[in-house]
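Trainee: quick one, what's the 3D model for this:
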Amino acid sequence: MKTWHPASVLLAWASLMILAQLARGPWCGGLGLVLLGCMLAWAPARGRRLLRRVRVLLVVLFVLFVFFTPGEALLPWLGSLGPTREGLELAALHGMRLVMAVSLVALLLEHCSETRLVRGLVALARPLAPLGLSPERLGVRMLLVLRYVETPPPGGWRQLLTEHDHFPDLQLVLDKAPWGLHDFVLMALALLGLGLGLMV
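Mentor: Modelled structure (predicted):
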């Protein structure tokens, strides 16, 4: 069974995330339904938990766009206080984009461990090393963020600003994952799809 290199998975995931935010009209609705279906099929518990966390943001998006966007009134008897057709379209667009982002995050976190995520990030950041960026330091910080999300220290994020070591057992041990031809094919397809999406 083929094992995907985490860097190729991350690159494909990032390309999908960008395409999801660029999609409009029927493309946005179709891609959104596909990603939402994938999330409900392969990461249902995590996906529902993440959607619950952004439910307030979804409501705020709906209210702001529907009631504060100029356009054709859906309820003329409410005057300027009523919703507009253009606002409803924008609310649906941006709401679906948020749902797509949540679906992609849920799928990534469900099927890619924190070690694999950090390994992929370090691999993708290696070409930037000549510019002064340390991939290992970036990996450690990413691992710290992931550990914080799972088990925040007492006192919340403000405690991270102190000099105390809240994660004394934090270690970054990354073995070299093998690259395969399928990884390069996946990355090429991801970049091709992203390029086509940017041109449309």
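Trainee: could you use CA atoms for every contact and neighbour count after this?
Mentor: Fine.
Trainee: roughly how far out does the top helix by length along the chain sit from the chain middle?
Mentor: Looking across the chain with DSSP state H, the single longest helix is helix 85-111. Here helix 85-111 shows a centroid-to-chain-centroid distance of 10 Å under the convention C-alpha atoms, centre = their mean, to the nearest Å.
Trainee: what's in contact with whichever helix or strand comes after that helix?
Mentor: Scanning forward in sequence from helix 85-111 by DSSP states H and E, the next helix or strand is helix 114-125. Applying C-alpha atoms under 8 Å, 6 or more residues apart in numbering, the external contacts of helix 114-125 come out as 5-10, 133, 135-136, 138-140, 142-143, 146, 174.
Trainee: top of those by neighbour count?
Mentor: residue 6 (25 neighbours; other C-alpha atoms under 10 Å).
Trainee: next, the second sequence, to be compared with the first:
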Amino acid sequence: MPKLTIHPTTCLIVWLLFLVVVQFMSGTTLVVTLLLLPALGTYVLQRGSRLIWRARWLLISMLAIFSWGIPGDPLWNGAFAPTHEGLREGLTHFGRLLLVLVAVAAFLEAMPLPELLAAMHTLLGPLRRLGLDPDRGVVRLMLVLRYVEALPRPRDWRTLVDAPATNLGEAVEVDHRPLRWPDYFVALALALAAAFYVFR
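Mentor: Have a look, this model is predicted:
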């Protein structure tokens, strides 16, 4: 009996659907989802922590903008007090962005680069009818991911200028496997579930 395996494209679609659903999470659902993050494992949390640390100023700025930028009841009596409504909205967006960053870490940790390239190639395949070349998109994605992973943390702009050039003579092989009925079933079922959650 053949082993049932899910196509990398299906995994990519599931991940994208999760990112969409995250944008509509709030309140108890958001808090419970955040509390379940340790179940993803140590490696995912470590990688997610690095992403969160790099985005710390964005997170802090977003929280401050919402807390002091949305009118409402002041949190305390004072001239520079944030509002209850603003703080609640800021914490909601703060939690959503945390989920997105950890989801990115989990996706990169779970899916090897060859499978990610194969998934993107299949997902972008229909764009050929519009005159776009998915092969170029896959190659550019590979170069960007490799550049981000290999690039040292810059101390100033000269580090970026002195970064080594990419090897332009490298050949890229992308595994092409057709989608099967379980892939369509999983993608359709989760798309319907995501639509029900968003538009309920």
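Trainee: TM value for the aligned chains?
Mentor: Scored by TM-score structural alignment, normalised by the length of structure 1, the superposition of the two chains gives a TM-score of 0.85; 194 aligned residues with a C-alpha RMSD of 2.4 Å.
Trainee: residue 94 of structure 1: which of the contacts of helix 114-125 of structure 1 is nearest?
Mentor: Using C-alpha to C-alpha, residue 10 is the member of the contacts of helix 114-125 of structure 1 that lies nearest residue 94 of structure 1, at 23.5 Å.
Trainee: which residue lines up with the closest one in structure 2?
Mentor: In structure 2, residue 10 of structure 1 lines up with residue 12, judged by TM-score structural alignment.
Trainee: what sits closest to the spatially most central residue of structure 2 if chain neighbours are left out?
Mentor: Centroid-nearest residue in structure 2, with C-alpha atoms, centre = their mean: residue 104, separated by 3.8 Å. Nearest residue to residue 104 of structure 2 in three dimensions, chain neighbours excluded: residue 48, at 7.6 Å (C-alpha to C-alpha, 6 or more residues apart in numbering).
Trainee: let me know the distance separating the one you found from residue 42 of structure 2.
Mentor: From residue 48 of structure 2 over to residue 42 of structure 2 the distance is 10 Å, taken as C-alpha to C-alpha, to the nearest Å.
Trainee: same check on residue 22 of structure 2?
Mentor: From residue 22 of structure 2 to residue 42 of structure 2 the distance is 22 Å (C-alpha to C-alpha).
Trainee: so which of those two has more stuff around it?
Mentor: residue 22 (23 against 10).
Trainee: surely that one meets residue 95?
Mentor: No. Counting by C-alpha atoms under 8 Å, residue 22 of structure 2 stays clear of residue 95, with 9.3 Å between them.
Trainee: start to end distance for stretch 39-46 of structure 1?
Mentor: 9 Å.
Trainee: now it: buried residues?
Mentor: By neighbour count with 16 or more other C-alpha atoms under 10 Å, stretch 39-46 of structure 1 contains the buried residues 39, 40, 43, 44, 46.
Trainee: please compute how far it lies from its chain's middle.
Mentor: Stretch 39-46 of structure 1 sits 15 Å away from the centroid of its parent chain (C-alpha atoms, centre = their mean).
Trainee: got the contact list for it?
Mentor: Here stretch 39-46 of structure 1 makes contact (C-alpha under 8 Å, 6+ apart) with 47, 103, 104, 106, 107, 110.
Trainee: can you rerun that using 7 Å?
Mentor: 47, 103, 106, 107, 110 (C-alpha atoms under 7 Å, 6 or more residues apart in numbering).
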